[in-house]
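Asker: The sequence and its predicted three-dimensional model are supplied below.
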Amino acid sequence: MIRHTALFGLLLAANLNAMPLLAADGEGGCAVKRQVLQEKIDAAQQSGNTRELDGLRRALGNVDAHCEDASLHEERLASVKEAREEVQEREKDLREAMGTGDQEKIAKRQAKLAEARAELQQAKAEASVDQ
């Protein structure tokens, strides 16, 4: 799981749009990751962007070496669980802030809760494409 997290970080660092990499089709998430990376490699070659090309090639090598659809699905389910826990924590923080009556604190907690809920929705969407 750490390898996948590191891979995801590398992909983000390479300035990729991560959402298509997380989508899956009938063949599974790893095949989609490979295809998207290859398309990005082709585009980087055409534009002569050697820095991006190096990062993309490393990312493709990591996908080839470490990506397994079953572990990818487990990782996505774990992300949903973590996101649910984060939402629960943010709801608790908001309740506590409401108890103080401090409007600035309440507004901050509401924003953090909204962000956590959005992350939960994204995690659920990513996990549902595996089913």
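Answerer: Noted; the coordinates are in hand.
Asker: switch to C-alpha atoms for all contacts and neighbour counts from now on
Answerer: Fine.
Asker: So what's the residue count around A111?
Answerer: 14 (other C-alpha atoms under 10 Å).
Asker: can you give me the helices for the chain?
Answerer: Using DSSP state H, the helices of the chain run over 2-13, 18-22, 29-47, 50-66, 69-100, 103-128.
Asker: Presented hereafter is structure B, for comparison with structure A:
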Amino acid sequence: MKCLSPLTLFTACSLLAAPLFAAEEAPQLTGCEAKRQDISTWIELAKANGDSDQQAGLENALSEVSATCTDASLLKQLEQKVLEAKHDVSRRQSDLTKAMSKGDPDKINKRKDKLAESRKDLHDAQVELEKVEPNYD
């Protein structure tokens, strides 16, 4: 079997990798556009799976997002979600402190788990907000 030259291999790899680099350079959608794109993707999946009920629901959601979503309203909604998550973390921390003062190991572990879950929710909300927040750099 004849070996391929390094130049031929390099050229083949370059041609195969070109679409990957092009995909990385595509602008990242944000705000309402990202939300519409996400719903459209789910619609395509529902179509591919033949789930007409889910498809209909998603199409209703898409039309509502298209009619009512503005980047300002989405930003406000996500900011509210972050505030609620912060409040939840604070409440869970207080619950854990109370459980620790009573010394019940089962309650302490349950409260730690709930606090960890709340912190994850807060992190997720902050990440989602960062995707939408205008960048003034």
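Answerer: Perfect, thanks for sending it. Just so you know, these numbers come straight off a predicted model, no measurement behind them.
Asker: Tell me which residue of the second structure matches up with L60 of the first structure.
Answerer: Counting by TM-score structural alignment, L60 of the first structure lines up with L62 in the second structure.
Asker: show me the contacts for its match.
Answerer: R36, I39, S40 (C-alpha atoms under 8 Å, 6 or more residues apart in numbering).
Asker: at 10 Å what do you get?
Answerer: By C-alpha atoms under 10 Å, 6 or more residues apart in numbering, the contact list for L62 of the second structure reads K35, R36, Q37, D38, I39, S40, I43, A56, T68, C69.
Asker: same deal with Q93 of the second structure?
Answerer: For Q93 of the second structure, the contacting residues are H87, A99, R111, K112, K114, L115, A116, S118, R119, by C-alpha under 10 Å, 6+ apart.
Asker: next one: Q38 of the first structure
Answerer: Shown in contact with Q38 of the first structure (C-alpha under 10 Å, 6+ apart): V32, A44, L56, R57, L60.
Asker: Surely the third one and L37 touch.
Answerer: In other words, L56 of the first structure. Yes - L56 of the first structure is in contact with L37 according to C-alpha atoms under 10 Å; the separation is 6.5 Å.
Asker: Roughly how far does the residue of the first structure most remote from its centre sit from A107 of the first structure?
Answerer: What lies farthest from the middle of the first structure is G101; by C-alpha atoms, centre = their mean that is 35.1 Å. Distance, G101 of the first structure to A107 of the first structure, by C-alpha to C-alpha, to the nearest Å: 11 Å.
Asker: And for I2 of the first structure?
Answerer: Here the criterion is C-alpha to C-alpha. By it, I2 of the first structure lies 35 Å from A107 of the first structure.
Asker: Look at those two and report which has more neighbours.
Answerer: More crowded of I2 of the first structure and A107, by other C-alpha under 10 Å: A107, with 14 against 8.
Asker: In the first structure, what stretch matches stretch 121-129 of the second structure?
Answerer: With TM-score structural alignment as the criterion, stretch 121-129 of the second structure aligns to 119-127.
Asker: Mind listing residues that contact that stretch?
Answerer: 19, 22-24, 29, 72-87, 113-118, 128.
Asker: Alignment lookup: L96 of the second structure to the first structure.
Answerer: Using TM-score structural alignment as the criterion, L96 of the second structure maps onto L94 of the first structure.
Asker: Likewise for H87 of the second structure?
Answerer: Residue correspondence to the first structure (TM-score structural alignment): H87 of the second structure is matched to E85.
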